[in-house]
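1. the sequence and its predicted three-dimensional model are supplied below.
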Amino acid sequence: MPDIDRERAWLLTVDGAPQSYVDLDQPEHLEFEYTRRLGHVLDVVAEPGRALDVLHLGGGAFTLPRYVAATRPGSRQDVVEFDRGLLELVAEHLPLPAGARIAPHPADARDWLAKARADSADVLVADVFGGSRVPAHLTSVAYAEQAARVLRGDGVYLANLADAAPFDFLRSQLATLATRFAELVLIAEPGVLRGRRFGNAVLAAAHRPLDVTALARRTAADAFPARVEHGPGLRRFMGTARPVRDADAVPSPEPPEGAFGIGIG
C-alpha cells in the first residue's frame, strides 16, 4: 500500500519501497537520480520556458509533472496512473499547485494510449512499474507504435527502465524503440553501464536529433554524474538484440534485494 513519510521530506513509498520524493515548496528540486536525468532531458527538448503538452504514464507523487509545471509554465499535462488509491492519497496529502494544468487519469497506460488522440503530445514520459518491474505489455513493438502515434512529429519519448549486465532487457527495449524512432539516447550511471550493479537507465527516442552535447554537459555536472550514449556507441551496445513482440513480451527483470536505496519508479 502507498504511504507518505512526512519526516523525510515527502517521501512516497509503495509496499515499503521508495517511489517518489516531492518538495511542495520547491518543485524544481529532483532528488532521485533517475528523475534528475529525466529532468535534464525535459530541459533540453525545447527552448527554456516553452510550454509543452506532456503525457506521463505512471504518476507516483507527480514529481515530474510538478517539475514541468514549475519550469515550463502553461504546459498541459495528463498523468495516467493505474492505482486509483495512489491518486487519491496524493490528492489528499500532496495537492497540485494552484493553476497547474495537470489532469490525473486512473487507467492502464496502454489502454489509455490506444484511445489517445494522435499527434497530441510533445513529450511522453513512461515511468510505469508494477511493483519493481516494468509490465510486459509496455515493452513491445505494438506499445511503441502507440507511443509514436500519440507523439507529434518532433516529439520525444522518455522511459525509466532498470536492468543489469548482460542487459538483455535494456538492449531489447532499444531495439524495440528503434523500429519506430530514428534517434535513440541512453543515459545511465557509468557503474551500471560497466555491469557493476543493477540500476536505472533513461531512454530517449525521437525522430529528430536531440541536443546530446547539452544533455551530456548537464548529466556530467550533476551531483549524480551519468554517461550519455548515442550513435555508433549505442548501436554497439544494442548489438544483435531483437525487437519485442507482444507474444514474447516479459516484464523487466526483478531487481536484487537492496538494489535501490531510493526510488525505482
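-> Arrived safely. Residues are numbered from 1 along each chain as shown.
2. contacts, neighbours, all on C-alpha from now
-> OK.
3. the stretch 1-150 of the chain: strands as residue ranges?
-> 2-5, 11-14, 17-21, 53-57, 76-81, 101-106, 121-126 (DSSP state E, counting those that start in this stretch).
4. this is the comparison structure:
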Amino acid sequence: MNRSRVRVEPSPVFAGALELIVDDRPQSVVDPSRPVRLHYDYAHRVGAVLAVARPPGEPMRVLHVGGGAMTLARHVAATRPGSRQVVIEADPEVVRAVDERMPLDAATARSVRVRVGDAAEVLPTLAGPYDVAIVDAYVGLEAPGFADSADWYRRVRGLVPGGIVIANVVDEGDLRRVRAVAAVLAEVFGDLLALGPSDLLAGERGGNVVLVGGGGARMAGRLDALRQAGPHPAFVFGPDEVRDRLGAGPLG
C-alpha cells in the first residue's frame, strides 16, 4: 500500500505530540495542547532569539518563510498574544495535512495568515513591515535556490526595517553550508549572530545552525541571555566570532 508523501502521526519521541512527515522524513513536531513547547534543538534556539528580540509578551509582526506544521507560528501566538503573522508555505499538501490533522486553535488562527506558493514569488506581493522574518524552508535537507541569493535577502531586509532576520541552516558537519549562507547574510545585513550545537562546530556531526542578521548592537547585547537559554552544549557567536570562526562579515 502506498503511503501519502505528507502525513501526520503521533510522535514516537515526544509524548502527546504530533509529527509532520514529508517524504518519509520527520519535518515538524507540534504539541497541540502546549503550543509554546518547542521540540527540536534549532527551534529552541529560534525561540530564544524571539524571546530577546522584543520585551516579553509584546506582540510582534512575524514573517515565516516555510511553514511546515507552523510550530514557530503557534509558539509566537502563545507567547506574544496579539501578534500578526504571515506564513509562506510552498507545499499545498503540507497546508492541507496541517489543516486536517493538527489545526491551529482559534486564537492562533486569528494571528496567522497563510500564503501558499513559492516564496520567491510571494515575497514581492507583501507590504510589511515586519519585526522578524524567519527563513526555514526546506524540501528534505535541500534548501531552495533563494536561500543563497543576496538579492532575495535584500527584499527580505526591505520588509523588516529595523527588525531581524533569522535563518535556519542545515549543515552536514563541515560548516560549508553555514559559511556559504553566512557570507550571503553578511553581505546584506553586516554583522551576524550564530547559534548551534557544539559538536557540529567540532565537526563531529551534522545539524542546524541559526544565523541572525539585523538588529545591530541591540541583538549583540543579548548574547549572554542567548548563551544561558541553550540547548546545551552550544556555541553562541557574536559578530567578531562569526567573522573569525565562520569567515563572514561586512564587506569593505
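-> All right, it came through fine. Keep in mind the model is a prediction, meaning the values are calculated, not measured.
5. what's the TM-score for these two chains?
-> Remark: TM-score between the superposed chains equals 0.89 [TM-score structural alignment, normalised by the length of the second structure]; 238 aligned residues with a Cα RMSD of 1.8 Å.
6. circling back to that earlier point, let me have the strands of the stretch 1-150 of the first structure in CSV, extended by mean neighbour count and distance to Ala175 of the first structure.
-> Below are those laid out as CSV (neighbours: other Cα atoms under 10 Å; distance: least, Cα to Cα, whole Å):
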stretch, mean neighbour count, distance to Ala175 of the first structure
strand 2-5, 17, 34
strand 11-14, 20, 31
strand 17-21, 23, 27
strand 53-57, 24, 21
strand 76-81, 22, 25
strand 101-106, 18, 30
strand 121-126, 24, 17
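7. would you turn these into a markdown table with distance to Tyr143 of the first structure?
-> Shown next, in a markdown table, are the strands of the stretch 1-150 of the first structure (distance: least, Cα to Cα, whole Å):
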| stretch | distance to Tyr143 of the first structure |
| --- | --- |
| strand 2-5 | 27 |
| strand 11-14 | 26 |
| strand 17-21 | 24 |
| strand 53-57 | 12 |
| strand 76-81 | 15 |
| strand 101-106 | 19 |
| strand 121-126 | 11 |
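8. so for Phe198 of the first structure, which of those strands sits nearest?
-> Closest approach to Phe198 of the first structure among the strands of the stretch 1-150 of the first structure is made by strand 17-21 (15.9 Å; Cα to Cα).
9. with the second structure superposed, average distance for that closest one?
-> The superposed strand 17-21 of the first structure is, by mean Cα distance after the TM-score superposition for the first structure, a mean 0.7 Å from where its aligned residues fall in the second structure.
10. so where is that strand in the second structure?
-> On the second structure, the counterpart of strand 17-21 of the first structure by TM-score structural alignment is residues 25-29.
11. show me what the matching stretch is in contact with.
-> 11, 17-21, 38-40, 68-69, 71, 140 (Cα atoms under 8 Å, 6 or more residues apart in numbering).
12. ditto for stretch 192-206 of the first structure
-> Looking at what lies outside stretch 192-206 of the first structure - Cα under 8 Å, 6+ apart - the contacts are 34, 37-38, 41, 154-166, 174, 177, 181-189, 191, 255-256, 259-260, 264.
13. quick one on the thing from earlier: which one of the contacts of stretch 25-29 of the second structure sits closest to Glu241 of the second structure?
-> In terms of Cα to Cα, no member of these lies closer to Glu241 of the second structure than Tyr40, at 24.7 Å.
14. tell me the counterpart of the closest one in the first structure.
-> In the first structure, Tyr40 of the second structure lands on Phe32 (TM-score structural alignment).
15. so the equivalent of Pro95 of the first structure over in the second structure versus Arg177 of the second structure, what's the distance?
-> Alignment note (TM-score structural alignment): Pro95 of the first structure maps to Pro103 of the second structure. The spacing between Pro103 of the second structure and Arg177 of the second structure, counted by Cα to Cα, to the nearest Å, is 33 Å.
16. Leu144 of the second structure contacts Asp136, correct?
-> For the record, residue 144 of the second structure is Pro, not Leu. No. Between Pro144 of the second structure and Asp136 there is no contact under Cα atoms under 8 Å: 9.9 Å.
17. all helices for the stretch 101-250 of the first structure, in order.
-> Secondary structure of the stretch 101-250 of the first structure by DSSP state H, counting those that start in this stretch: the helices cover 109-115, 141-150, 168-178, 190-193, 212-221, 231-238.
18. any buried residues in the shortest one, and which?
-> Spelled out, it's helix 190-193 of the first structure. Neighbour-count burial for helix 190-193 of the first structure flags 192-193 (criterion: 16 or more other Cα atoms under 10 Å).
19. for it, give me the average deviation versus the second structure.
-> Looks like 0.4 Å for helix 190-193 of the first structure (mean Cα distance after the TM-score superposition for the first structure).
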